[in-house]
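Undergrad: Got a predicted structure here, sequence first:
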Amino acid sequence: MNTAEQPTVSTGSDAPDEQSPEPVVVMVLGPAPDRATGKVSVALGVVNLVAGGFLIVMFVSLAQGGSTAPWGPINDALAAAGNILLTLVLPRISRNAARSRLARGFVRTTAVASLVSAVSGLLLVVRVLPFEPSTAISMVAIVLQCAWMLWLSRTWARDPRVPAAIWRFGLTTGLALLAGMVLVGASLLLPFGSTAANLLLIPGVACGGVAWLVWPLWYILLGRHLRRTDAAR
């Protein structure tokens, strides 16, 4: 029997008592302790952090009149590697939370989108796929990954075994990313460069950009938790 997917029943006391409390059922929704998955999750976070660093360097280079090379291609290659690692981690850490057919389908869809984004990023690096379609594929994957993190964090919040720091970080980061994307998207509906557009674009880029840059820390926190709980068993 897979006990990780079974509800835990706590009666509060083993002594007979006429006023004994009703049994409390706690559903196991968080990820099962797994050292290997924890290591991959930490690696995913580190790779994405480094990728974000190269993206910042690329924008600095552009601001100074330079080009995207070599920083852009390095970022694309690292982002592809991160998506491959995410494809490995995502189904494992979502297994207990995905209890309905719809949830399981959503997890599979996000994993497939992440893998497709990884392939498109590599094709962009070797100049087989143009920038525009590759970016569109990446944006779809990011939106799905953001929605997945929000759903997973909300679900984990109902499991006391999952540290609050993990699911709160996931909720905060996911909501900030979502808010940033909404603001940036709304600014595109207005004349470019107008005051109204900038009032939406600037805070949207700032909010979403910061959230995107710190997002990898969530995977590192999660990976450390999985390794620590596995070692404690």
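TA: Structure's in. What do you need?

Undergrad: Please make it C-alpha for all contacts and neighbour counts, starting now.
TA: OK.

Undergrad: what sits against residue 200?
TA: Under the criterion of Cα atoms under 8 Å, 6 or more residues apart in numbering, the contact partners of residue 200 comprise 183, 184, 186, 187.

Undergrad: just the strands in the protein please.
TA: Applying DSSP state E to the chain gives strands spanning 8-10, 24-26.

Undergrad: any chance of those strands in JSON lines, with mean neighbour count and distance to residue 169 too?
TA: What follows is the strands of the chain, written out as JSON lines (neighbours: other Cα atoms under 10 Å; distance: least, Cα to Cα, whole Å):
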{"stretch": "strand 8-10", "mean neighbour count": "12", "distance to residue 169": "26"}
{"stretch": "strand 24-26", "mean neighbour count": "13", "distance to residue 169": "22"}
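
Undergrad: Tell me if I'm right that residue 26 and residue 157 touch.
TA: No: taking Cα atoms under 8 Å as the contact criterion, residue 26 and residue 157 are not neighbours in contact, 11.9 Å apart.

Undergrad: adding another structure so you can compare the two:
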Amino acid sequence: MVAGRAARERRSALGSTLLVFDAIDFAIATALSVIAIVVQAFWLVLANRLLCRVDGYPRGLGAFAIVGGVALLAGMALVGIGLVLQPGVETPLWFLGVAVGLFGWVSMPVWFLLVAVSLRGGFVPGSNLEP
């Protein structure tokens, strides 16, 4: 899982560098960034659904990550729906989408910090599984 995340981060850094040097258009860079965020949100949900099956993994930590990933996806969906609605109607959806999505966006680094604290406390996922 860590190798996949590192590869996504390298691609994201490459996309940002290409944008700075005008090698790609802003619309393309934005689309790539949105796709990367969606993939990360799905990864957060899937990884924690699988980790919740491991004995000793903190259930609250898994639930927090799943809610955060779903919130990020829901917030992006609400903002997207707001983009296609008539002017004047989209504002409440924008505010709700940004609020929900912001929680999801902030929850990802918080989850990594909480996982680090959990690992420091001695929990190693899969260490108690038999071959």
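TA: That came in fine, so what should we check first? Note that the structure is predicted; figures quoted are calculated from it, not measured.

Undergrad: Which helix runs longest in the second structure?
TA: The residue-count maximum for a helix in the second structure (DSSP state H) belongs to helix 90-120.

Undergrad: Next, the buried residues of that helix.
TA: Of the residues in helix 90-120 of the second structure, 90, 93-94, 96-98, 100-105, 107-108, 111, 115 count as buried by neighbour count, 16 or more other Cα atoms under 10 Å.

Undergrad: Ok, stretch 23-38 of the second structure next?
TA: Neighbour-count burial for stretch 23-38 of the second structure, counted by 16+ other Cα under 10 Å, picks out 29, 32, 33, 36, 37, 38.

Undergrad: Report the separation between residue 123 of the first structure and residue 135 of the first structure.
TA: Using Cα to Cα, to the nearest Å, residue 123 of the first structure is found at 11 Å from residue 135 of the first structure.

Undergrad: ranges for the helices of the first structure?
TA: Along the first structure, the stretches classed as helices by DSSP H are 35-63, 71-94, 101-125, 131-156, 164-187, 195-232.

Undergrad: helices or strands up against the third one?
TA: If you count contacts as 3 or more Cα pairs under 8 Å, 6 or more residues apart in numbering; DSSP states H and E, helix 101-125 of the first structure packs onto helix 71-94, helix 131-156.

Undergrad: How about the first one?
TA: The helices and strands touching helix 35-63 of the first structure, judged by 3+ Cα pairs under 8 Å, 6+ apart, are helix 71-94, helix 195-232.

Undergrad: if you compare the helices and strands packed on helix 101-125 of the first structure, which one is most tucked away?
TA: Most buried of these, by mean neighbour count (mean count of other Cα atoms under 10 Å): helix 71-94, with a mean of 21.

Undergrad: any residues touching that one, and which ones?
TA: 30-32, 37, 40-41, 43-45, 47-48, 50-52, 54-55, 57-58, 107-108, 111-112, 114-115, 117-119, 121-122, 124-125, 152.

Undergrad: now the angle from it to helix 35-63?
TA: Relative orientation of helix 71-94 of the first structure versus helix 35-63 (axes from the mean of the first three to the mean of the last three Cα atoms, to 10 degrees): 150 degrees.
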